[in-house]
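> Quick one, what's the 3D model for this:
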Amino acid sequence: MSNIRDTYLPYGKQWIDDDDINEVVKVLKSNYLTTGPAVSEFEEAVANYVGSKYAVAFSNGTAALHGACFAAGISNGDEVITTPLTFAASANCVLYQGGVPVFADIDPHTYNIDPEVIERKITSKTKAIIPVDFTGQPVNLEKIKEIADKNNLVVIEDAAHALGATYKGEKVGSISDMTMFSFHPVKHITSGEGGIITTDNKEYRDKLVQFRSHGITRDADKLVENHGPWYYEMQFLGYNYRMTDIQAALGKSQLMKLDKFVELRKTMIEKYNDSFKELPQVKIPYQDANGSSSWHLYILRFDTSKLKADRKEIFEALQKQNIGVNVHYLPVHLLPYYKELGYEKGIAPVAEEVYTEIITLPLFPAMTDKDVQDVIKAVKQVIESHKKLV
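Below is the predicted model:
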């Protein structure tokens, strides 16, 4: 095969401009590098954007999920239903609280958690559902909320992929009991590391704020005693999960460009779909009419029955073309640590099959049209060289 690119194209990358840098420099020159005003300003901006009453920022998305599990009251032995096709943090946050992750298989079209499977997994020990908006496509929030209300469950939406997405005209982040967004550099906007929980529930908000700062409060209305204006109390075991003002300043600046970033992603998606939709060897992403994806990831599913190669060979052939492909994700229950906990292959057959056939292509706002065309050429060239002759 001819070489398409001389330089490596990553699957994801941040886009930082001078406005972002200037906002960070302002904080560096200020009196506060952490626990200052920039964090609350960022929280307010995110809440206003998604349409929630509150937003509570954390040092990273995993910490935010941990906080949400605490606020929901998850504790020893409580079961929490989530998807296996996700990053480990979606389940790890349950373990941190002593809970038990229960994996419900995915819908074969959307790759999101299947509400019908959720219903079958509910027991007397079930406390919450953590649905994941995989690749940026919202889950069936209407059905999941209906299931949760019927069974008195808390919905903690893992929307790490879905900032800027909508479901039936409403912004993701304004619908579930709590919603988590991540600001890792490959996400829609970045704060370096960072995460946030949005909610309309003041009780959850107050627990999250206290949890992220060692379980400590200075709120006079909550104190058991009060020795004076210096006094504070640690009322439960919390963590140091605070976001810095440096992170928040970058995040707020990036948020101003979010809609532009999402539109750029959608433009690239259209080019990918137009180029791949007629190829019998691949399946382009399904688009649910109820939701507008924010397109964190673009995943192609390869039909290896039509190819003289397995997924690994296709993956390596694309890498040799300097196309920074990836795979999202190895199902969580197949990870060694989870196997040690007793989870077995076969409990989520749809997710397990999908995993063996998917490859994530590069997708980020700073990609040029040439970058997009290089990916398209590389995929077509690799397929052509490996396709079975009919």
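
> From here on, just use CA atoms for contacts and neighbour counts.
Noted.

> Name all residues that make contact with the closest residue to residue 251 other than its chain neighbours.
Excluding the flanking residues, the one nearest residue 251 by CA to CA, 6 or more residues apart in numbering is residue 191, at 4.5 Å. Taking CA atoms under 8 Å, 6 or more residues apart in numbering, we find residue 191 in contact with 183-185, 247-251, 254.

> Can you tell me which of those lies closest to residue 261?
residue 254 (9.5 Å; CA to CA).

> show me what contacts the residue nearest to the spatial centre of the chain?
Centroid-nearest residue in the chain: residue 160, 2.1 Å away (criterion: CA atoms, centre = their mean). Counting by CA under 8 Å, 6+ apart, residue 160 touches 61, 132-133, 136, 180-183, 187.

> For the comparison step, fold the sequence that follows:
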Amino acid sequence: MTQSTDQFLPLVRPDIDEETISGVADVLRSGWITTGPQNQKFEAALSALFGGRPVRTFNSGTATLEIGLRIAGVGPGDEVITTPATWVATSHVILEVGATPVFVDIDPITRNIDLDLLEKAVTPRTKALMPVYLAGAPVDMDALYAIAKAHGLRVIEDAAQALGSTWRGKRIGAFGDLVSFSFHPNKNLTSIEGGALVLINDDEARLAQQYRLLGVTRTGYDGMDCDLLGGKFNMTDLAARVGLGQLPHLERVTQQHRKLARAYFDGFEGGAAVKLGIGLPVRDFEHTNWHMFQITLPLERLSIERAEFMEQLKQRGIGSGVHYPAIHLFSLYRKLGFKAGMFPHAERFGATTVTLPLFTQMTTDDAARVCRAVDEICTQFAK
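Here you go, the predicted model:
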């Protein structure tokens, strides 16, 4: 078919207002562009958001996960239980600290880690649990922390996509153990690149601060020491200023994402795609911030593969993505002994999922347009 005449609808588009852009220019003019006063303000604002818990910013959500593991004392000989249905950063950082990732399959309905299987995977070597809140949907937090308490385990929450999500009325990050957020441009709040780690006390916050800048501590003008091996993970003041500009809009962004998710459910209801067996996420507007909207394709009922399906969307002026292929099937992890068939639900999800456009500037008409395109493709290529 010919290219759609509609304006191209990308998968995501950051929403940065003119006041923030002007604020970044002010930071550039200030002469202090690396970690400084803007970071302090951003950390304080995030701490207030999370009920006063200490927060430290970093240059990525990946760094926050790694530092969370180090603060939890995870290292060689330890096991960390997580999901294979996530971005590779989640398991890479486990390897980075010398520990062993133990994958547990997902619940095919929620698409998050299956907590029943998680508890069965606990061994004497298990040191921590690392759940992932896919598309911003939290796991059953009551059950998660009951397991952690029963086995004496730390929890490093990969809440990269869950800023604005809640559990039983409590904001994710305002309770629990170590909670990691990402501020990548595709997130509901961005600092261009960056992340934040919510900690349980001031001692761990100081340790996080030490880890993020090479393990160095300073006292006075010339007092300096280094008693642990840290990295170069600090956030710049430019990034922090972007984050500060985004933070007041968080609730609006969350509500707009939820509005668009409802529009997707309404648009798909009774349509050709659903009748053919397309998979939709759990319809949860109590807890989830709807960072993404992911469908799964009934490929056994279509005469095209996923890549061609996504190309068909592109020809209709619609972007899409894949979040995420099952980690254990990547070459690096196959070399570690993982193989196909070990986690069938994660594998099926990873092979059939397609992420549809979802960002603040979208309208419900845009969502309806995407639904029509998906229905049209499914009708055209149905076996």
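
> Overlay them and tell me the TM-score.
TM-score of the superposed chains, computed with TM-score structural alignment, normalised by the length of structure 2, equals 0.95; 379 aligned residues with a CA RMSD of 1.6 Å.

> Tell me which of the contacts of residue 191 of structure 1 fall in helices.
247-251, 254 (DSSP state H).

> Take those residues and write them to TSV, including distance to residue 48 of structure 1 and neighbour count.
Below are those laid out as TSV (distance: CA to CA, whole Å; neighbours: other CA atoms under 10 Å):
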residue	distance to residue 48 of structure 1	neighbour count
247	19	24
248	15	32
249	16	27
250	17	25
251	14	28
254	15	23
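
> Which of those lies at the shortest distance from residue 167 of structure 1?
Distances from residue 167 of structure 1 to these, taken by CA to CA, are shortest for residue 254, at 22.7 Å.

> For that closest one, which non-adjacent residue is closest in space?
residue 189 (5.6 Å).

> separation between the one you found and residue 9 of structure 1?
19 Å (CA to CA, to the nearest Å).

> likewise residue 20 of structure 1?
Counting by CA to CA, the gap from residue 20 of structure 1 to residue 9 of structure 1 is 23 Å.

> just residue 16 of structure 1 next, same as before
Distance of residue 16 of structure 1 to residue 9 of structure 1, computed by CA to CA: 17 Å.

> the more surrounded of these two?
When residue 16 of structure 1 and residue 9 are compared for neighbours, residue 9 comes out ahead with 22 against 15, by other CA atoms under 10 Å.

> residue ranges for the strands of the stretch 51-200 of structure 2, please.
55-58, 79-82, 100-103, 126-129, 154-158, 166-167, 170-171, 178-182, 195-198 (DSSP state E, counting those that start in this stretch).

> now these as a markdown table including mean neighbour count?
Shown next, in a markdown table, are the strands of the stretch 51-200 of structure 2 (neighbours: other CA atoms under 10 Å):
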| stretch | mean neighbour count |
| --- | --- |
| strand 55-58 | 30 |
| strand 79-82 | 26 |
| strand 100-103 | 22 |
| strand 126-129 | 24 |
| strand 154-158 | 26 |
| strand 166-167 | 20 |
| strand 170-171 | 15 |
| strand 178-182 | 29 |
| strand 195-198 | 29 |
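
> Grab the nearest non-local neighbour of residue 87 of structure 2.
In space, residue 87 of structure 2 is closest to residue 324, 6.2 Å off (CA to CA, 6+ apart).

> quick revisit: looking at the strands of the stretch 51-200 of structure 2, which is nearest to residue 342 of structure 2?
strand 100-103 (9.2 Å).

> Superpose on structure 1 and give me the mean offset of that closest one.
Mean deviation of strand 100-103 of structure 2 relative to structure 1 after superposition (mean CA distance after the TM-score superposition for structure 1): 0.6 Å.

> quick one on the thing from earlier: for the residue nearest to residue 87 of structure 2, what is the corresponding residue in structure 1?
Applying TM-score structural alignment, one finds that residue 324 of structure 2 aligns to residue 329 in structure 1.
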